[in-house]
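Enquirer: Turn this into a model:
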Amino acid sequence: MRDTFSDLQRSDLATLRAAIRGGAYRGHTAGLGAGYLQANVVILPEPWALDFMRFCQRNPKPCPLVGVSETGDPVMRTLGRDIDIRSDLPAYNIYRDGRLAGTANDIADLWTGDMVAFALGCSFTFEHALIRAGIPLWHVENDTTVPMFRSSIPCAPAGPFRSMMVVSLRALDADRVDQAVAISRRYPLAHGGPVHAGDPSDIGIADIARPDWGDPAPLLPGQVPVFWACGVTPQAAIAAAAPPLCITHRPGHMLITDIPEDAEVPVLAQD
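Expert: Here you go, the predicted model:
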């Protein structure tokens, strides 16, 4: 019997990772792996890796770098005891020459000896803390993917990698916004506090009902749109750089690590 989302919300990490690796679960990871850091993933051929690392270092808000593999080694040894980057995400995007060419649930057939994998912190991590504080999140409650948008906030370029910042949206009751800001600031490896709250047009977003990635979410009376830097930003930079091959997570479908969500710096996993 296939694992359901509600079953996996109550599962330990080993069970959750086995369900993803074995193909029993292919959905989004919002609400899963409570207590542990989730990560966006970018995989590039080694000739492109150094410039991409510089892009992350220059833009830590949307690209908080939490792990880098050895060249050609698919095991993310600093993020957990048993993480294979080729199979441990529910879904992957495949880019060729900067264009989305397809999706996959396993990339073992695409992995080569010159690839480098990067893991970047994800806002799903601080969402657990918001939920514990009693702040409702519509996309979690309704089993959808958080809406994400291209903004007009520029990122610092590095080599061929350049883009505007991608942001994720959560509509919050006005009287809970300050609390959500304070909570999320405690998670610097998961984008930290928001980059904007209020009028979406101030950051170049014309219509929050039409996200560039993810699913639309309602803005109810008395709510404020709050935007956090988003780890989909590298996917926009990949379009500009146009490497011959790049593999990323499918938006909303993250790597769940063994790093505690409240870590201030990545902690090396022990064998």
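Enquirer: Only C-alpha atoms from now on, for both contacts and neighbour counts.
Expert: Fine.
Enquirer: which stretches of the stretch 1-150 of the chain form strands?
Expert: 36-45, 65-68, 92-96, 99-104, 115-121, 148-154 (DSSP state E, counting those that start in this stretch).
Enquirer: so can I have TSV of those strands showing distance to Arg210 and mean neighbour count?
Expert: Output for the strands of the stretch 1-150 of the chain, formatted as TSV (distance: least, CA to CA, whole Å; neighbours: other CA atoms under 10 Å):
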stretch	distance to Arg210	mean neighbour count
strand 36-45	22	26
strand 65-68	29	21
strand 92-96	21	20
strand 99-104	19	14
strand 115-121	25	26
strand 148-154	9	20
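Enquirer: how about these, which one is nearest Ile85?
Expert: strand 115-121 (7.6 Å; CA to CA).
Enquirer: Give me the contacts around the closest one.
Expert: Applying CA atoms under 8 Å, 6 or more residues apart in numbering, the external contacts of strand 115-121 come out as 37-46, 49, 63-74, 85, 189-191, 231.
Enquirer: run the last query once more with 7 Å
Expert: Strand 115-121 is contacted by residues 38-46, 49, 63-72, 189-191, 231 when judged by CA atoms under 7 Å, 6 or more residues apart in numbering.
Enquirer: One more, please, to line up against the first structure:
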Amino acid sequence: MGESGLDLRRAARAGWEGLTVGRARGFVQANLVVVPADWAGDFAAFCRANPRSCPLLAAGRPGDPRLPALGADLDLREDLPAYLVHEAGHAPRRLASLRDEWRRDWTPFALGCWFGAEAALAGEGIRLRHVELGLQGPLFRTGRAAVPVGRLRGPLVVSMRPFAREDVPRVAAVTAGLPRSHGAPVHVGDPAVLGIPDPDQPDWGEPLRPEPGEEAVFWGCGLTALAALQASGAPLFATHAPGAMLVTDLLETLP
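Expert: A predicted model of the protein is given here:
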């Protein structure tokens, strides 16, 4: 039996701080965003208005570090490999645990992550070069705006992975059937079309240029929510660290 979401959460709780890319294949991975209760309504509405970037998997209650719908024995304060705490006017702080940071009004949200699509693509025999390299891959703020809601507005953020040109139609078809992992690509080809000036300078992750015979394929990314919170001046919130996702007990299956 392969590695499960619970296995990976227990490893993180025991101190593992690696990337979740390529791990627990077939289990839905999630972006974690924890906001003060007075921002929770706007945040949930922002996710609903931008479902391809921010597919909302679960919303919690203020002060409760659990999301029971996503997994057994799940504690959001320590079951991710790494976290970032964001305070307005300061650089994010990277932490191995949120246990000492957790506040009574913090309200957690889990948003779908592209990593959950990897098992379906691998099952189709599609090469995942970023996984072979052990990379998350590049993520970019684009020149396009997300749909604004209430206090929240900001740029669309996308992730990119390169695929063999002949595989791109299958990649698009497979991921279109996985809405919890961002669904179909938002763009294939030239990053300049998205307002990305330099693909070798990602905002997060690592540069990964397409090789000859490959195409750059872009998906909406849950960091759209992070960018909106930052742009909108949210005073204090927490997220997963890039590439260190919440791995759930949900299975990512095609319909």
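Enquirer: And the TM-score between these chains?
Expert: TM-score for the superposed chains, counting by TM-score structural alignment, normalised by the length of the second structure: 0.96, backed by 255 aligned residues with a CA RMSD of 1.5 Å.
Enquirer: coming back round to it: dump the strands of the stretch 1-150 of the first structure into CSV; add distance to Val181 of the first structure as well.
Expert: Listed next are these as CSV, based on distance: least, CA to CA, whole Å:
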stretch, distance to Val181 of the first structure
strand 36-45, 18
strand 65-68, 21
strand 92-96, 30
strand 99-104, 34
strand 115-121, 17
strand 148-154, 18
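Enquirer: At which residues are the strands of the stretch 151-255 of the second structure located?
Expert: 155-164, 187-188, 214-220, 236-240, 246-251.
Enquirer: As TSV, these with distance to Asp7 of the second structure and mean neighbour count would be great.
Expert: Formatted as TSV, the strands of the stretch 151-255 of the second structure follow (distance: least, CA to CA, whole Å; neighbours: other CA under 10 Å):
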stretch	distance to Asp7 of the second structure	mean neighbour count
strand 155-164	26	23
strand 187-188	34	17
strand 214-220	28	23
strand 236-240	18	22
strand 246-251	9	23
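Enquirer: same for the longest helix belonging to the first structure, what does it pack against?
Expert: Assignment by DSSP state H gives helix 46-58 as the longest helix of the first structure. For helix 46-58 of the first structure, the packing partners by 3 or more CA pairs under 7 Å, 6 or more residues apart in numbering; DSSP states H and E come out as strand 115-121.
Enquirer: one more time with 10 Å
Expert: strand 36-45, strand 65-68, strand 115-121, helix 233-241 (3 or more CA pairs under 10 Å, 6 or more residues apart in numbering; DSSP states H and E).
Enquirer: which part of the second structure lines up with the last one?
Expert: Alignment note (TM-score structural alignment): helix 233-241 of the first structure is matched to residues 224-232 of the second structure.
Enquirer: The longest one now?
Expert: The alignment of strand 36-45 of the first structure onto the second structure (TM-score structural alignment) covers residues 27-36.
Enquirer: Same check on stretch 150-168 of the first structure?
Expert: The alignment of stretch 150-168 of the first structure onto the second structure (TM-score structural alignment) spans residues 141-159.
Enquirer: Endpoints of stretch 192-211 of the first structure, how far apart?
Expert: 22 Å (CA to CA, to the nearest Å).
Enquirer: next one: stretch 121-133 of the second structure
Expert: Taking CA to CA, stretch 121-133 of the second structure runs 16 Å from one end to the other.
Enquirer: Not counting its own residues, what contacts that stretch?
Expert: Applying CA atoms under 10 Å, 6 or more residues apart in numbering, the external contacts of stretch 121-133 of the second structure come out as 21-23, 25-26, 115, 118-120, 135-138, 160-164, 167-168, 170-175, 206, 208, 210.
Enquirer: Off-centre distance for it?
Expert: Centroid displacement of stretch 121-133 of the second structure relative to its chain, using CA atoms, centre = their mean, to the nearest Å, is 18 Å.
Enquirer: Stretch 153-164 of the first structure too?
Expert: Counting by CA atoms, centre = their mean, stretch 153-164 of the first structure comes out at 18 Å from the chain centroid.
Enquirer: again with stretch 132-147 of the first structure
Expert: Distance, centroid of stretch 132-147 of the first structure to centroid of chain: 15 Å (CA atoms, centre = their mean).
Enquirer: Quote the end-to-end distance of the match of stretch 150-168 of the first structure.
Expert: Note: stretch 141-159 of the second structure ends 9 Å apart using CA to CA.
Enquirer: ok, the counterpart of Leu178 of the second structure in the first structure - how many residues close by?
Expert: Counting by TM-score structural alignment, Leu178 of the second structure lines up with Tyr187 in the first structure. Residues near Tyr187 of the first structure, counting by other CA atoms under 10 Å, number 23.
Enquirer: Quick check: Tyr187 of the first structure touching His128?
Expert: No. With contact defined as CA atoms under 10 Å, Tyr187 of the first structure does not count as touching His128 (11.1 Å).
Enquirer: which residues touch the aligned residue in the first structure for Leu246 of the second structure?
Expert: Applying TM-score structural alignment, one finds that Leu246 of the second structure aligns to Leu255 in the first structure. Leu255 of the first structure is in contact with 17, 20, 29, 33, 37-41, 79, 83-85, 87-91, 119-122, 249, counting by CA under 10 Å, 6+ apart.
Enquirer: again, 8 Å this time
Expert: Gln38, Ala39, Asn40, Val41, Asp88, Leu89, His249.
Enquirer: Turn the helices and strands packed on helix 46-58 of the first structure into CSV, columns for distance to Ser6 of the first structure.
Expert: Formatted as CSV, those follow (distance: least, CA to CA, whole Å):
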stretch, distance to Ser6 of the first structure
strand 36-45, 17
strand 65-68, 28
strand 115-121, 24
helix 233-241, 29
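Enquirer: related to what we said a few turns ago, which of the contacts of stretch 121-133 of the second structure fall within helices?
Expert: Glu118, Ala119, Ala120, Val168, Arg170, Val171, Ala172, Ala173, Val174, Thr175.
Enquirer: which one in the first structure is aligned with the fourth one?
Expert: When the first structure is aligned by TM-score structural alignment, the residue opposite Val168 of the second structure is Val177.
Enquirer: Val226 of the first structure: what's it in contact with?
Expert: Shown in contact with Val226 of the first structure (CA under 8 Å, 6+ apart): Leu169, Arg170, Ala171, Leu172, Val177, Pro194, His196, Ala197, Gly198.
Enquirer: which one is the first one nearest to, not counting chain neighbours?
Expert: Excluding its sequence neighbours, the residue lying closest to Leu169 of the first structure (CA to CA, 6 or more residues apart in numbering) is Phe227, at 4.7 Å.
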